[in-house]
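Q: Show me the folded form of this:
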Amino acid sequence: MTTFISIFRPLASRSFVVQDHQTALHFKDGRYVGLLAPGKHRFWTSGHEMKCVDMRAQAILVQGQELLTADQVALKVSALATFQVVDALAMHRATQDVSSALYTDIQLALRQIVAADVAEVFLQQKGDHGTKLLALVAVNAEALGLKVARVDIRDVMLPADLKRSFMSALQQRQEAQAGLEKARAETAALRTLANAAKLMRDNPELLQLRYLQTLQEVGTSAGNTLVLGLTDYGKLTASAPDRL
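A: As a prediction, this is how the structure comes out:
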């Protein structure tokens, strides 16, 4: 779990340094005095204390939680949040263990999100849950002196029997989709043939042109022998020759 702050350091006539990624809370005899900026500081009297706070962006991982969906399916869900301290004094005054407080808030938000949907809907909308989690966590995080940049569902683990059911259903949907696409292609082909037949029926010269085109294609192939009879092209409008 992420460590936010260092322990108190009593100061008595000594110098100390605050790093440029830190801020330090300065106390005198237990009373808050102010923030100490990065740099070197020295106090010549006793009773001074400081508490250093890391102001860099950090991450916290919420390990897999066994949570029930609206249809009572147990899912193991983990989440990852990124955040940083924006108010060191508010963080110090809000709780003794701010990391545990944030961890608990994310746990409760996960429980609320998972319980709101049935398992199938939750899995289908997995990519949208981060926005919902952030909205639930951000308000409490602000009270802790933190700014949460994002919260995302990291992993969702299904029970073995449910995983098999989902895989079977997915395979069936894919097979049904493939069958539907095949039927659509066949329908389109039949529609094209029907349109072509109607054109030839309404325009007999098209059939004659098609007949000549076929002769040309066959004639250009090596090894083919064409036997042409004296044919009345007008009769081609009624029926095409069975053989060449």
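
Q: going forward, measure contacts and count neighbours with C-alpha atoms only.
A: OK.

Q: Now do residue 205 against residue 193, distance only.
A: Here residue 205 is placed at a distance of 17 Å from residue 193 (CA to CA, to the nearest Å).

Q: biggest helix in this structure by residues?
A: When every helix of the chain is counted residue by residue (DSSP state H), the longest turns out to be helix 160-202.

Q: what helices or strands is it leaning on?
A: Packed against helix 160-202, as judged by 3 or more CA pairs under 8 Å, 6 or more residues apart in numbering; DSSP states H and E, are the following elements: helix 204-219.

Q: where exactly do the helices run in the chain?
A: If you assign secondary structure with DSSP H, the helices in the chain sit at 88-94, 98-115, 119-124, 129-143, 160-202, 204-219.

Q: any chance of those in a markdown table, with distance to residue 21 and mean neighbour count too?
A: Below are the helices of the chain laid out as a markdown table (distance: least, CA to CA, whole Å; neighbours: other CA atoms under 10 Å):
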| stretch | distance to residue 21 | mean neighbour count |
| --- | --- | --- |
| helix 88-94 | 13 | 18 |
| helix 98-115 | 19 | 18 |
| helix 119-124 | 39 | 15 |
| helix 129-143 | 20 | 18 |
| helix 160-202 | 46 | 12 |
| helix 204-219 | 80 | 14 |
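
Q: One more sequence to fold, the one below, so I can look at both together:
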Amino acid sequence: MFGGVIIFLFLALLFSALRVLREYERGVVFMLGRFHKVKGPGLIIIIPILQQMVRVDLRTIVMDVPTQDVISRDNVSVQVNAVIYFRVLDPERAIIQVENYLEATSQLSQTTLRSVLGQHELDDMLAERERLNADIQEILDKQTAAWGIKVANVEIKHVDLNESMVRAIAKQAEAERERRAKVIHAMGEAEAAEKLAEAAQVLSHEQQAIQLRYLQTLTEIAGDKSSTIVFPIPVDILEKFTRSSA
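A: Down below sits the predicted model:
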């Protein structure tokens, strides 16, 4: 009876001492409260009572940053959320240097997102997301390096505006389109006026050119469906015929 109890306790201790870590897992082992070593993957042995182990996942973690209220540099209130991709490179520091590296990374991401976007205007948030993503990623990566964490990428997902701001931006875009249309129209008028001035200067020096232009106009009008055409004949042309008959 007593021998059976001993065997049972031995087997229980043996099974409790065995741990299996997957390929993407590491075990941070402590010996009497002090860091001992990082083990894994595969089958490892933990001495009961004397040693404790904390599992660490080395895969890339995708973390949603909750929606943050941000006031841009031009005093526009927007709501922004993002997603962060990071992974643990040093399991020892991830467990020892910070209490909960997941919670710490999440909180740091929220404050960094508000801080970085608050330094830019609304137009930058809407048009230059890649640059803002890179800035946030660089800041996070520097601060989480002490925890053994590598921030691989940051993506701003949505920049939400209130309804009044959406209407204001729509009016601004419409005004900008009208301004561009007027500028293009004015440039066309200026170019046309310049060409007309050049043509008038050429016609003023070439009398025959004026007569050819007159005849061309008659040809164009003759192609019209009108039955009767009244067109004044310049005196210069009549003088040409008068001189030839004389």
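
Q: still on that earlier bit, now do the longest helix of structure 1 and helix 204-219, the angle between them.
A: Going by axes from the mean of the first three to the mean of the last three CA atoms, to 10 degrees, helix 160-202 of structure 1 is angled at 110 degrees with respect to helix 204-219.

Q: distance from helix 160-202 of structure 1 to structure 2 after superposition?
A: After superposition onto structure 2, the average distance of helix 160-202 of structure 1 to its aligned residues comes to 2.1 Å, using mean CA distance after the TM-score superposition for structure 1.

Q: Let's check: the centremost residue of structure 1 is which one?
A: For structure 1, the residue lying nearest the average C-alpha position, counting by CA atoms, centre = their mean, turns out to be residue 127 (3.7 Å).

Q: so what's that one up against?
A: When the contact criterion is CA atoms under 8 Å, 6 or more residues apart in numbering, the partners of residue 127 of structure 1 are residue 153.

Q: ok, the aligned partner of residue 30 of structure 1 in structure 2 - contacts?
A: For residue 30 of structure 1, the aligned residue in structure 2 is residue 33 (criterion: TM-score structural alignment). Listed by CA under 8 Å, 6+ apart, the contact set of residue 33 of structure 2 reads 51-52.

Q: now do 6 Å
A: Neighbouring residues of residue 33 of structure 2 by CA atoms under 6 Å, 6 or more residues apart in numbering: there are none.

Q: Check residue 39 of structure 2 too.
A: Contacts were defined as CA under 6 Å, 6+ apart; by that measure residue 39 of structure 2 touches 26-27.

Q: ok, now residue 121 of structure 2?
A: Contacts of residue 121 of structure 2 were listed using CA under 6 Å, 6+ apart, and they are 72-74.

Q: what's the spacing between it and residue 222 of structure 2?
A: Separation of residue 121 of structure 2 from residue 222 of structure 2 (CA to CA): 63 Å.

Q: number of nearby residues for the closest residue in space to residue 40 of structure 2 that isn't next to it in sequence?
A: For residue 40 of structure 2, ignoring the flanking residues on the chain, the nearest one in space by CA to CA, 6 or more residues apart in numbering is residue 26 at 5.1 Å. A count of nearby residues for residue 26 of structure 2, using other CA atoms under 10 Å, gives 23.

Q: got it, and the one 3 residues further on?
A: As a burial measure, the neighbour count of residue 29 of structure 2 was computed by other CA under 10 Å and equals 20.

Q: Quick check: closest non-adjacent residue to it.
A: Taking CA to CA, 6+ apart as the measure, residue 29 of structure 2 lies nearest to residue 53, with 4.4 Å between them; neighbours along the chain are not counted.

Q: What does the one you found correspond to in structure 1?
A: The alignment partner of residue 53 of structure 2 in structure 1, by TM-score structural alignment, is residue 50.

Q: residues contacting its match?
A: 8-9, 25-27.

Q: swap the cut-off to 10 Å and go again
A: Residues in contact with residue 50 of structure 1, defined by CA atoms under 10 Å, 6 or more residues apart in numbering, are 6-11, 16, 18, 23-28, 30, 32-36.

Q: how close does the match of residue 30 of structure 1 sit to residue 96 of structure 2?
A: For residue 33 of structure 2, the distance to residue 96 of structure 2 equals 11 Å [CA to CA].

Q: got it, and residue 207 of structure 2?
A: Using CA to CA, which is the criterion applied here, residue 207 of structure 2 is 97 Å from residue 96 of structure 2.

Q: Equivalent analysis for residue 224 of structure 2, please.
A: Residue 224 of structure 2 sits 93 Å away from residue 96 of structure 2, going by CA to CA.

Q: And residue 135 of structure 2, by the same measure?
A: With the distance defined as CA to CA, residue 135 of structure 2 ends up 28 Å from residue 96 of structure 2.

Q: can you check residue 157 of structure 2 too?
A: Here the distance between residue 157 of structure 2 and residue 96 of structure 2 works out to 32 Å (CA to CA).

Q: ok, now residue 177 of structure 2?
A: With distances taken as CA to CA, residue 177 of structure 2 is found 58 Å from residue 96 of structure 2.

Q: do residue 179 of structure 2 as well
A: Residue 179 of structure 2 sits 60 Å away from residue 96 of structure 2 when distances are taken as CA to CA.

Q: just residue 82 of structure 2 next, same as before
A: Taking CA to CA, one finds residue 82 of structure 2 at 28 Å from residue 96 of structure 2.

Q: do the same with residue 68 of structure 2
A: Summarising the geometry, the distance separating residue 68 of structure 2 from residue 96 of structure 2, computed by CA to CA, is 29 Å.

Q: re the thing from before, tell me the contacts of the residue nearest to residue 40 of structure 2?
A: Contacts were defined as CA under 10 Å, 6+ apart; by that measure residue 26 of structure 2 touches 20, 38-42, 53-58, 90-92.

Q: Also residue 216 of structure 2?
A: Residue 216 of structure 2 makes contact with 210, 222, according to CA under 10 Å, 6+ apart.
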